[in-house]
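Visitor: Sequence and predicted model, in that order:
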Amino acid sequence: MPEPIVISIDAMGGDHGPSVVVPGLALGVETWRARGVSFLVHGDQARIEAEMARYPALRPLCEIRHTELVIGGDEKPAQAMRRGKGSSLWNAVEAIREGRAQAAVSSGNTGALMAISKLILRMVTPDLERPAIVVSWPTSRGFTTVLDVGANIDCDAERLVDFAIMGEAYHRAVHGANRPTIGLLNVGAEEQKGRDDVKEAHRLLTEGGLNLNYKGFVEGDDIGKGSVDVIVTDGFTGNVALKTAEGVARFVSAELRAALTSSLVSKIGAFIAQGALRRLRERITPGGGGPLLGLNGIVVKSHGGGDAKGFAHAVGVAADLAQSAFASEIRRNLEQLTAALSEGEAEVAAVASEHKE
């Protein structure tokens, strides 16, 4: 029996608030009970209670914390930090710092969630600018973890290695891989190709003694192939790749819809195959929300326009991370990275001193 955990929920986030959040929690009620998971639910108590009345089995697992304050989807991060204290999003994250919850889930404003989480929880390393956004990317082999997909536009070599460490621990916790393989996204597989920071990250991952299952450079087409379990890149490149994949998925879905409604016979075929087509659409679309990696705590972002099933998935990710060795693995490997960097700096200083003499 896993250790009991409490997950803090922002019930007012996203496009739909409690009308999606509560049914999402209810979808997994038997799983949550079996895993010892309970919830601290933040938001408008009257609205939350009205939704929970439809799911009596869920109610014993939830403690509701009332607040009328909500951060809007269009608020800028700076505004959210100034005016967000006491909101459902703020309180959900603050519960982690106060020790009342082991993880938080929100469908709210991504920029606000990132800024408030960083303010309240701080980063696991002081020089990490902001949390990395990670997605589970569907591939022919299952799922590949890809990060960063938008939070950190410019990344030096050390940040890319940080992402490799965090992505490996995440993939092990959520997807169950014993020793996840890692690749560094580049414009070619040859060692001489790529920007200097990417080549330096490659060196650190190869020679840094981090005990990671690093396979070297991978290219864009390796994402869909599932060539490795974890693909590391900067937020600019990762976001372009993600948006491109989402656009292709929409294009394929639209073309299929047009082809399958072009005649009466095709419409009959589409009706018969509608379940399979729906699963295909879900399968070829990456994203759907994910954790903000790099914080001193577990915060999972669910898709703002998602449905109950998507929110239940985000809660499941939070539970997996909270009941794993995720945090300790990251800290251990970051300490090894720091030691490797210090050793490298000492060697450089020693060589410089010899030349002076």
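Guide: Here it is on my side, so go on. Computed from a predicted structure; not experimentally measured.
Visitor: From now on I want contacts and neighbour counts done on CA atoms only, so please keep to that.
Guide: Will do.
Visitor: did I read that right, Gly216 in a helix?
Guide: No. Using DSSP: H, G, I helix; E, B strand; the rest coil, the assignment for Gly216 is strand, not a helix.
Visitor: distance of it from Leu160?
Guide: The gap separating Gly216 from Leu160 is 13 Å, by C-alpha to C-alpha, to the nearest Å.
Visitor: More neighbours: which of these two?
Guide: Neighbours per residue, other C-alpha atoms under 10 Å: of Gly216 and Leu160, the larger number sits with Leu160, 24 against 19.
Visitor: Output the contacting helices and strands for the helix or strand that contains that one.
Guide: In this assignment (DSSP states H and E), Leu160 forms part of helix 157-175. On a contact count with 3 or more C-alpha pairs under 8 Å, 6 or more residues apart in numbering; DSSP states H and E, helix 157-175 meets strand 142-147, strand 181-185, helix 196-207, strand 230-232, helix 308-322, helix 326-356.
Visitor: Of all the ones you listed, which one is nearest Ala26?
Guide: With C-alpha to C-alpha as the measure, helix 308-322 is the member of those nearest Ala26 (8.2 Å).
Visitor: A further structure is provided below for comparison with the first:
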Amino acid sequence: MAQTIRISLDVMGGDAGAEVVVPGAALALERHPGITFHLYGDEAIVAPLLEAHPALKQASTLHHCDVSVAMDAKPSQALRQGRWRSSMWRAIEAVKSGEADVAVSAGNTGALMAMSKFCLRTMANIERPAIAAIWPTARGESIVLDVGATIGADAQQLIDFALLGGAMARVLFGIERPTVGLLNIGVEEVKGLEEVRTAGKLLREADLHSLSYYGFVEGDDLGKGTVDVVVTEGFAGNIALKTAEGTAKQIGGYLRSAMNRTWRARLGYLLAKDAFDRLRQKMDPRNVNGGVFLGLNGIVIKSHGGTDAEGFAAAVELAHDMARNDLMPKISQDLLHYHRGRFAARDGSEGDQ
């Protein structure tokens, strides 16, 4: 019998709110019939939309919430006004209480992270959570983290991100020992910030059964897919993510303009339509929609606020995969193994003195 995955949704989150979330959840349910949903939102808005999706209505429990977090709300403001009552908070709280295996929201990123940290708390020995994104590459897909949860990171936090990203790669890609690289301004060991160099040294020396440390990688390695997991701090990661998204839109615009310029170009497009369709599919950001909050005592997925139903369905499917493949137990196991080795090495060195 297929495993049932329980997903809580902040139905009011995102630019379009329930008008995107409800049909997106319905699409995900078609592809994964084993999902059950807890829907948190304004009943007067959500209930009529559910009537158009009877299968989703049957697989869902609707919880009325009379508060939604604005997309431009400051995290502190959202915590003060939206705690306990908002659709975002209650979707996260469902994970904490065990009613749901994972929460998904397209709402305000800062508010979602603040509420997730406040409600779920960080895991033992994790100081900062990270947002992990799926990155299309020439080889397929990689994971990049952190892409904006926190600005700056010390060596230990970068190592934590490596362990978190490695566990996610094992779940998502089915790789026993994913390769992990630290994003740097060069591959030489003497280059880069001191914290990055220190993290690289410690990763090389650590006994990590769950991942294989590759070394430093540069910006162009993200698109090449040189490693399965790229680790960086949130400032650089967010700039890289937004640059990649903007470049993809720019190239798409160039292609559309070029294909419509002359009748010969339009004819060429028709003759090569299959190739262009494959390119469009590869570049479609909806296919990799969903950032995973890692390092918390529960799984939270952040969907892009401006996505459509297809994109939101991708975020729900990502949530399904993370829960079905036991992301949390794998992270806990990897962290336990690493810190046991770390403390044993420290105690041994102290005993030699």
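Guide: Everything's here; your move. Everything quoted here is computed from the prediction, not taken from an experiment.
Visitor: Report the TM-score for the pair.
Guide: Here the TM-score for the pair of chains, by TM-score structural alignment, normalised by the length of the second structure, is 0.92; 349 aligned residues with a C-alpha RMSD of 2.1 Å.
Visitor: Show me the strands in the second structure, by range?
Guide: Secondary structure of the second structure by DSSP state E: the strands cover 5-10, 35-41, 60-64, 102-105, 130-136, 141-145, 179-183, 212-217, 229-231, 291-294, 299-302.
Visitor: Next, the mean deviation of the third one compared to the first structure.
Guide: By that I understand strand 60-64 of the second structure. Superposed on the first structure, strand 60-64 of the second structure shows a mean distance of 0.5 Å to its aligned residues (mean C-alpha distance after the TM-score superposition for the first structure).
Visitor: Tell me the residues of the first structure aligned with stretch 134-150 of the second structure.
Guide: Counterpart in the first structure of stretch 134-150 of the second structure, with TM-score structural alignment as the criterion, is residues 136-152.
Visitor: looking at the strands of the second structure, which is buried most?
Guide: strand 229-231 (a mean of 32; mean count of other C-alpha atoms under 10 Å).
Visitor: Just give me how far it sits from the chain centre.
Guide: Taking C-alpha atoms, centre = their mean, to the nearest Å, the mean C-alpha location of strand 229-231 of the second structure is offset from the chain mean by 13 Å.
Visitor: Also stretch 257-267 of the second structure?
Guide: For stretch 257-267 of the second structure, the distance to the chain centre is 38 Å (C-alpha atoms, centre = their mean).
Visitor: what sits against the residue mapped onto Val70 of the first structure from the second structure?
Guide: Counting by TM-score structural alignment, Val70 of the first structure corresponds to Ser68 in the second structure. The contact partners of Ser68 of the second structure, by C-alpha atoms under 8 Å, 6 or more residues apart in numbering, come to 12-13, 41, 82, 86-88.
Visitor: again, but for Leu61 of the first structure
Guide: Residues near Leu61 of the first structure by C-alpha under 8 Å, 6+ apart: 33, 37-39.
Visitor: tell me which of those are still there in the second structure?
Guide: Retained in the second structure by both residues aligned by TM-score structural alignment, their matches' C-alpha atoms under 8 Å are the following of the contacts of Leu61 of the first structure: 37-39.
Visitor: What is the nearest of the residues you listed to Ala169 of the first structure?
Guide: Distances from Ala169 of the first structure to those, taken by C-alpha to C-alpha, are shortest for Val37, at 21.4 Å.
Visitor: and that closest one, what pairs with it in the second structure?
Guide: Counting by TM-score structural alignment, Val37 of the first structure lines up with Ile35 in the second structure.
Visitor: Tell me the spacing between the closest residue to that match other than its chain neighbours and Ser87 of the second structure.
Guide: Residue nearest to Ile35 of the second structure in three dimensions, not counting chain neighbours: Ile5, with 4.9 Å by C-alpha to C-alpha, 6 or more residues apart in numbering. With distances taken as C-alpha to C-alpha, Ile5 of the second structure is found 20 Å from Ser87 of the second structure.
Visitor: Asp66 of the second structure reaches Met88, doesn't it?
Guide: No. Using C-alpha atoms under 8 Å, Asp66 of the second structure is not in contact with Met88; the gap is 11.2 Å.
Visitor: Compare neighbour counts for the two and give me the winner.
Guide: Taking neighbours as other C-alpha under 10 Å, Asp66 of the second structure and Met88 compare with Met88 leading, 34 against 14.
Visitor: quick one: contacts for that one?
Guide: By C-alpha under 8 Å, 6+ apart, the residues touching Met88 of the second structure are 9-10, 12-13, 40, 68-69, 82, 105, 107, 112.
Visitor: ok, now with 6 Å
Guide: By C-alpha atoms under 6 Å, 6 or more residues apart in numbering, the residues touching Met88 of the second structure are Asp10.
Visitor: same question, Glu141 of the second structure
Guide: Residues near Glu141 of the second structure by C-alpha under 6 Å, 6+ apart: Trp135.
Visitor: what does the one 5 residues further on give?
Guide: Contacts here follow C-alpha under 6 Å, 6+ apart; on that basis Asp146 of the second structure touches 130-132, 232-234, 237.
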